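Undergrad: Sequence first, predicted coordinates after that:
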Amino acid sequence: MSLVLPNSVTAIAKGTYTYGAATFASFTPLKTLEANGLKTVGGYAFYKCAALETASLPAAATVEGAAFQYCTALETVNLPLAATIEGSAFQYCDALESLTLGTALPALDTYVFRDAGRDSGGFTVYVPTAAAEAALNAAIEDTGNSWYKALKVPANMGEGKFNGVAVTQ
């Protein structure tokens, strides 16, 4: 099942992990999400949408905590305008293959990608320019940066789940 939200929907309210307490939490038939006008993805909004494979959120600036946690089939996420990705947003998304960002790096909280990414191959972060690639690679190597903590510290990420950064074609 596909869900296409109208451009007039700009925010999904924060919910809780309790079954049914968040907008689309545990909505098991959902496979694709297209939300071109959505600017804020509330916490737990798509929690445990186990069949969700693709999320296209081209206007989203904020992804709140646990928004996609336990979306175990989620492979592809498009967030070119993301400014903030909160804790556990993609935790346990163990099918994650690609995350597409824009030229500006979003701020991250702890455990954003904890145990996210395929066991064989991990996931790749795609950015649109060589300058964005250089900036992200520098952030990942800076031990004081949240990107380093999210992608390089095994306790936060999980061993071998991050594949690297690449420029989109």
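TA: Arrived safely, thanks for sending.

Undergrad: rest of the way, CA atoms for contacts and neighbours
TA: OK.

Undergrad: how about the helix or strand residue 123 falls within: buried residues?
TA: Here residue 123 sits within strand 123-127, counting by DSSP states H and E. Neighbour-count burial for strand 123-127, counted by 16 or more other Cα atoms under 10 Å, picks out 123, 124, 125, 126, 127.

Undergrad: Helix or strand next in line after that strand, which one?
TA: Sequence order places helix 130-141 as the next helix or strand after strand 123-127, per DSSP H and E.

Undergrad: Does anything pack onto that next one? Which helices or strands?
TA: helix 146-152, strand 162-167 (3 or more Cα pairs under 8 Å, 6 or more residues apart in numbering; DSSP states H and E).

Undergrad: Run through the neighbouring helices and strands of the last one.
TA: Strand 162-167 makes packing contacts with strand 123-127, helix 130-141 when contacts are defined by 3+ Cα pairs under 8 Å, 6+ apart.

Undergrad: hold the first one in mind and look at this next one:
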Amino acid sequence: AASSLLGHGAPQSVGAVLIEGVARAAILLGYLFLIGRLRNVQRVFEYHGAEHKAINCLESGAAVEVGNVRLASRLHPRCGTGFLVVVALVSVIVFTPLGWLFWPVRIACQIALIPLVAGVAYEVIRGLARIRHTRFGRIALVPVLAVQRLSTREPDDSQIEVAIAALAAARAGEDAGVGEVHAAVP
């Protein structure tokens, strides 16, 4: 019985798994592109750009004020959107060996492996951010930063002010300690 679950029923080739991974990535990129055309979402993407600019300014060592933040990049190597791209790439690598399994077992295994895929992707993003100033780091970050062109927009000064305030509050929360931050949230 176990062999019938594991060995039969439309196994996928490596090529099919790769196509599935490319399809997932294409759906993500298409979704970002399409929702980025909505006016309200464009505004959200402007705030996203402001957030990146503020953290880039902070990490550069410049004073976190509107003029300096405005000059910073709206792209950041540890962005959640970039994380999704890395998740798509890591999932292709992790899920490829599962292609020979019967599809219900394959899907169950893929679901069970989501935490592993997410953890590996998180560490990849962190690692790339650490080496972003090296030649390899700059090359490896190209897809991560490119997708952010879909999920960020140039903010106005009022959005930058919000990002600065949010960053200051987050830093104050870190300084106060996690328990105190959670206690202050209603």
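TA: Thanks, I have it. Since we're looking at a predicted model, the values are computed, not measured.

Undergrad: Any idea what the TM-score comes out to?
TA: TM-score for the superposed pair, counting by TM-score structural alignment, normalised by the length of structure 1: 0.24. Supporting figures: 69 aligned residues with a Cα RMSD of 4.8 Å.

Undergrad: quick revisit: for the helices and strands packed on helix 130-141 of structure 1, which one ends up most surrounded?
TA: Counting by mean count of other Cα atoms under 10 Å, helix 146-152 has the highest mean neighbour count of these, with a mean of 22.

Undergrad: Report the buried residues of the helix or strand containing residue 42 of structure 2.
TA: Using DSSP H and E, residue 42 of structure 2 sits in helix 39-60. Buried residues in helix 39-60 of structure 2, counting neighbours by 16+ other Cα under 10 Å, are found at 41-58.

Undergrad: Just name the most buried of the helices and strands packed on strand 162-167 of structure 1.
TA: Comparing those by mean count of other Cα under 10 Å gives strand 123-127 as most buried, with a mean of 22.

Undergrad: Which neighbouring elements make contact with that one?
TA: In terms of contacts (3+ Cα pairs under 8 Å, 6+ apart), strand 123-127 of structure 1 is packed against strand 98-101, strand 162-167.

Undergrad: can you put those in CSV and add distance to residue 63 of structure 1?
TA: Below are these laid out as CSV (distance: least, Cα to Cα, whole Å):
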stretch, distance to residue 63 of structure 1
strand 98-101, 13
strand 162-167, 20
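
Undergrad: Tell me which of these approaches residue 136 of structure 1 most closely.
TA: strand 162-167 (7.6 Å; Cα to Cα).

Undergrad: got the angle for that closest one vs strand 123-127?
TA: Between strand 162-167 of structure 1 and strand 123-127, the angle comes out at 20 degrees (axes from the mean of the first three to the mean of the last three Cα atoms, to 10 degrees).

Undergrad: tell me the secondary structure for residue 81 of structure 2?
TA: Recorded secondary structure, residue 81 of structure 2: helix (DSSP: H, G, I helix; E, B strand; the rest coil).

Undergrad: these two touch, right, it and residue 146?
TA: No - with contacts counted by Cα atoms under 8 Å, residue 81 of structure 2 stays clear of residue 146, the gap being 10.0 Å.

Undergrad: With neighbour numbers in mind, choose between these two.
TA: Counted by other Cα atoms under 10 Å, residue 81 of structure 2 and residue 146 do not tie: residue 81 has more neighbours, with 22 against 12.
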